[in-house]
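K.L.:
Quick one, what's the 3D model for this:
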Amino acid sequence: MIYLTRQAVTLTAVWLLCMCVTGRHASSLNNRPIIGILAQDTRSSYGSTYIPVTYVKYLQQAGARVVPIRGNQPEEYYKEMVAFTNGILLPGGAVSFATSQFARSAKFVWDMALKMNSAGDYYPIWGTCMGFQIMCNLTVGVNLLRPTDSNNASWPIDFSPDYSQSRLFKNAPTDVIEYLTTEPVTQNQHSYSILTKVFESSKLSSFFTKLSTNKDRKGTEFISTVEAKKYPFYGVQWHPEKSSFNWNPNYVINHDAHAVAVGQYMANFFVSEARKSAHHFPSVKMEATNLIQNYKKVYFSDGTFFENYYFD
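P.N.:
Alright, predicted model coming up:
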């Protein structure tokens, strides 16, 4: 692999590239979007960090390509990655928000995305499950998660009153909205959540708009979908990628056509947001050598059907 930190690209040049694309999304769309996915820590013998293939396929089905955002890299690397990609996906998982490589990477890209969007440079972020949770952590600076009985379940969601005015759902097909509200099409794989009462009494409610909630098995209400008020940032506590791409029989996942349609809609929406970013790699060669296809992929034929990309 040829890593960008070894290229003759200075920090000044990277920042200038970010700034020069400001405003271009209004006149034309980028139909070659590349989205970064943050790798997270693992103790596997295959590598020190990994990205589940489900998230890669999820973005690819909507017309995007993927670059892995590796952990334990210098700050210059993250500036380059943000400058050359069109958005970031923070995946689900289970790592420390205080000590993990994932948390460190997320802090870098979050801070840069805030600065760029505030300066008019459109750059979206999507957080799924743990990714959504760390977005909340980065917003308030403390961990507001509380235990919930919500692991391994698929439910419909309860929309908030103003959901239809949101960027995420205002143009959603009526059948997708119906599936979301009446059928178990959102897979939950978490034991901690942002409770609704905690959300509403914290800074989270001024940064994010609450779009939906759910109740766990014991009736405790938690936040399940949000979007930022001033930024193209989106978070879901559930897993829209799993209906199409996760086949572990131990998980309660709805694989029917309606659940697949919901997942496809969410992927299409986020990739459409990424198309508004005009960021690009300085050369086709650099683009090609940083795509996720350059890394090793491992499939587990043990009946779990897991498939991951690993990184050293």
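K.L.:
CA only for contacts and neighbour counts going forward, please
P.N.:
Noted.
K.L.:
Just the strands from the stretch 101-250 of the chain, written as ranges.
P.N.:
Secondary structure of the stretch 101-250 of the chain (DSSP state E, counting those that start in this stretch): strands at 125-128, 146-147, 151-155, 158-159, 186-189, 192-193, 208-215, 221-228, 233-236.
K.L.:
Which of the ones you listed sits closest to Ala257?
P.N.:
Closest approach to Ala257 among the strands of the stretch 101-250 of the chain (C-alpha to C-alpha): strand 186-189, 13.0 Å.
K.L.:
helices and strands around that closest one, which ones?
P.N.:
strand 151-155 (3 or more C-alpha pairs under 8 Å, 6 or more residues apart in numbering; DSSP states H and E).
K.L.:
hang on, the earlier thing: take the strands of the stretch 101-250 of the chain and write them to JSON lines, including mean neighbour count.
P.N.:
As requested, these are exported to JSON lines (neighbours: other C-alpha atoms under 10 Å):
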{"stretch": "strand 125-128", "mean neighbour count": "25"}
{"stretch": "strand 146-147", "mean neighbour count": "12"}
{"stretch": "strand 151-155", "mean neighbour count": "18"}
{"stretch": "strand 158-159", "mean neighbour count": "18"}
{"stretch": "strand 186-189", "mean neighbour count": "25"}
{"stretch": "strand 192-193", "mean neighbour count": "22"}
{"stretch": "strand 208-215", "mean neighbour count": "21"}
{"stretch": "strand 221-228", "mean neighbour count": "23"}
{"stretch": "strand 233-236", "mean neighbour count": "25"}
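K.L.:
Please give the structure of this sequence too, so both can be compared:
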Amino acid sequence: MTLNIIESLIISSLLFTLSSCHEGPVIGILTEELLHSLQNQYPNYTSYIAASYVKAIEGSGARVAPILIGQSEAYYRKQISVLNGIVFPGGACLFDNPNGYADAGATIFKIAKEVNKNGDYFPILGVCLGFELLLHLANGGNELRTRCSSENVGLPLKFVPGFRNSRLYGQASIEILSILSSLSVTSNHHRYCITPKNMTRTGLDKEWKILSLNMDKNGLIFVSSIESIDMPFVGIQFHPEKNSYEWKKSQNNPHSRKAVLSARHFYDWIANEASKNEHSYPSESDKTNALIENYSVFYTGKQGASYEEVYLFK
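P.N.:
As a prediction, the model looks like this:
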């Protein structure tokens, strides 16, 4: 075989490899109604995304596109057709606000179930309020939560038997699982909890697998991570994005090296799961125009807000 032929084969192989490379999934983050503190400072905007979610997803090798609240079902169907996964973020909005976070989440949840039942693969990760929303929607929109006291506290996860046979933790390293189960590294900021008793009472324990439990400041046992038995939907009651990206001292977010390392697992999970479908935008310009980079980030930490930075939407 001559040198020219060998060189040609090498070049062809390199071109094939480059053309086959996946540039990374695009994950949608659902916006939500402005917090009161943000409403007072930014009256011309209607919804927001905390920048810590964007940074966490991008840190796991994915791109981010905002999903706006208050839109039509056709809008959400189009979003799911081009996105590779969705995150329902945490926050403080109510589930009964018309055309708000919960309404948009309900439509997305319905469409995502249809997509998965039809043989496609579309993951959702719910964080804190997003975790509560997933189970709220699975419960037919009926209130499921119990008042509890688990704000500004780091906790270790108490894994339940069989947790290793799960989408969420099945591929986690021994090191990550050891950190999560032995150290107070999960950042909790919630006044509502979902208890194992309420999941059993409503029959949700037959549709969702409880993976870990925790205890609030008053001794109430609550569910801290779950996943759907049939769908690639996962919920976590804590905030892994805060470990690396939220620095408000009063929040007591765990910032140790091990806390940061273990927090990466959850956004690595959604980035990996989102790579399992082939959804894409019609063109590169369509994708470019949809990305979060088209929006400005506002530094709100110095104003005493809950978040260091936010993206705002009109």
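K.L.:
Aligned counterpart of Val82 of structure 2 in structure 1, please.
P.N.:
Under the alignment (TM-score structural alignment), Val82 of structure 2 maps onto Phe84 of structure 1.
K.L.:
what's near enough to touch its match?
P.N.:
Counting by C-alpha atoms under 8 Å, 6 or more residues apart in numbering, Phe84 of structure 1 touches His279, His280, Phe281, Pro282.
K.L.:
In a markdown table, list the strands of the stretch 101-250 of structure 1 along with distance to Phe269 of structure 1.
P.N.:
Converted to a markdown table, the strands of the stretch 101-250 of structure 1 look like this (distance: least, C-alpha to C-alpha, whole Å):
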| stretch | distance to Phe269 of structure 1 |
| --- | --- |
| strand 125-128 | 10 |
| strand 146-147 | 29 |
| strand 151-155 | 21 |
| strand 158-159 | 18 |
| strand 186-189 | 16 |
| strand 192-193 | 24 |
| strand 208-215 | 15 |
| strand 221-228 | 12 |
| strand 233-236 | 10 |
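K.L.:
Out of those, which is closest to Cys18 of structure 1?
P.N.:
Closest among the strands of the stretch 101-250 of structure 1, using C-alpha to C-alpha: strand 125-128, at 15.9 Å.
K.L.:
Quick one: closest of the strands of the stretch 101-250 of structure 1 to Lys297 of structure 1.
P.N.:
strand 125-128 (21.5 Å).
K.L.:
mean deviation of the closest one from structure 2?
P.N.:
Average distance, strand 125-128 of structure 1 versus aligned residues of structure 2 after superposition (mean C-alpha distance after the TM-score superposition for structure 1): 0.2 Å.
K.L.:
what does that strand contact?
P.N.:
Residues contacting strand 125-128 of structure 1 (C-alpha under 8 Å, 6+ apart): 87-92, 113, 132-133, 135, 232-239, 270.
K.L.:
mind listing which of those are in helices?
P.N.:
Judged by DSSP state H, the subset of the contacts of strand 125-128 of structure 1 located in helices is Ala113, Phe132, Gln133, Met135, Phe270.
K.L.:
I'd assumed Tyr123 was in contact with the first one.
P.N.:
Just to be clear, that refers to Ala113 of structure 1. Yes - here Ala113 of structure 1 reaches Tyr123: they are 6.3 Å apart, a contact under C-alpha atoms under 8 Å.
K.L.:
Comparing those two, which residue is more hemmed in?
P.N.:
Tyr123 (28 against 25; other C-alpha atoms under 10 Å).
K.L.:
returning to that earlier point: so which of the contacts of Phe84 of structure 1 comes closest to Val262 of structure 1?
P.N.:
Val262 of structure 1 has its nearest neighbour among the contacts of Phe84 of structure 1 in His279, at 28.1 Å by C-alpha to C-alpha.
K.L.:
how deep is that closest one tucked in, by neighbour count?
P.N.:
28.
K.L.:
What is the host helix or strand of Leu15 of structure 2 packed up against?
P.N.:
If you go by DSSP states H and E, Leu15 of structure 2 is part of helix 3-20. Applying 3+ C-alpha pairs under 8 Å, 6+ apart, one finds that helix 3-20 of structure 2 makes contact with no other helix or strand.
K.L.:
starting at the chain centroid, how far to that helix?
P.N.:
39 Å (C-alpha atoms, centre = their mean, to the nearest Å).
K.L.:
And the next helix or strand past it?
P.N.:
Defined by DSSP H and E, the subsequent element after helix 3-20 of structure 2 is strand 26-30.
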